[in-house]
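[1] let's see this in three dimensions:
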Amino acid sequence: MYIVYIIQSETSFKYYTGQTNDLADRLYRHNSGFSLSTKSGMPWCLIYQVELSTRSEAMILENKIKKRGAKRYLDNLDILT
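    Alright, predicted model coming up:
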């Protein structure tokens, strides 16, 4: 099982979209500075996740969200107000 997730920086309010098969470990790495792309925005808060059965499906959704933009994607789902 793979998870596509969106996290938001509590300091810069920027979004980051990714996919993983171990969400707890991935969030730990984002918030511990092990991920270069999210190191400057720590701490990060999980705001969206969806489980998919294959990595292929997860990568397709991740790319769709990244092309559209996480905020716009969440707005279309009525997750943000």
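[2] could you use CA atoms for every contact and neighbour count after this?
    Fine.
[3] and Tyr63, how far from Tyr2?
    Actually, residue 63 is Asn rather than Tyr. Computed with C-alpha to C-alpha, to the nearest Å, the distance linking Asn63 and Tyr2 is 14 Å.
[4] for the two, indicate the residue with more neighbours.
    Ranked by neighbour count (other C-alpha atoms under 10 Å), Asn63 and Tyr2 place Tyr2 first, with 19 against 14.
[5] pretty sure the more buried one contacts Leu52?
    Yes: contact criterion C-alpha atoms under 8 Å: Tyr2 and Leu52 qualify, at 5.2 Å.
[6] one more to put side by side:
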Amino acid sequence: MHFVYILRSLKFHRYYIGSSRDVDERLSMHNYGSTRSTKPYRPWVIIYTESFPTKSAAEKREWFLKHPLGWLEKKRIIAQYDRNGDVG
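    Purely as a prediction, here's the structure:
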């Protein structure tokens, strides 16, 4: 199983989209400072995950959410988290 995830910084109003086979391990790497792009905005929490049967499918979804075509979908997911405090 592969996953697409959205992280939210607890100190800054920033979000990060990524994909991984092990979301918990990847979150630990982000919070430890192993990822250059997320290091300044630590700590992070997972606000959203989606599972996919293949790495390729997860990467396609990640690409979609990171690009203009997926902007509204990403905004919807984040707005749901902001409203409820938990998306899943």
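[7] joint contacts of Tyr2 and Leu52 of structure 1?
    Shared contacts of Tyr2 of structure 1 and Leu52 (C-alpha atoms under 8 Å, 6 or more residues apart in numbering): Ala58.
[8] tell me which residues of the biggest helix by length in structure 1 are tucked away?
    Secondary structure assigned by DSSP state H gives helix 55-68 as the longest helix of structure 1. Buried residues in helix 55-68 of structure 1, defined by neighbour count with 16 or more other C-alpha atoms under 10 Å: 55, 58-59, 61-62, 65-66.
[9] out of those residues, who's nearest Lys14 of structure 1?
    Lys66 (12.8 Å; C-alpha to C-alpha).
[10] which element is the closest residue to Leu23 of structure 1 other than its chain neighbours on?
    Nearest non-adjacent residue to Leu23 of structure 1, counting by C-alpha to C-alpha, 6 or more residues apart in numbering: Ile3, 7.0 Å away. Here Ile3 of structure 1, judged by DSSP states H and E, is contained in strand 2-9.
[11] counting contacts, what elements does the helix or strand just after that strand pack onto?
    Beyond strand 2-9 of structure 1 on the C-terminal side, the first helix or strand identified by DSSP H and E is strand 15-20. Applying 3 or more C-alpha pairs under 8 Å, 6 or more residues apart in numbering; DSSP states H and E, one finds that strand 15-20 of structure 1 contacts strand 2-9, helix 55-68, helix 70-76.
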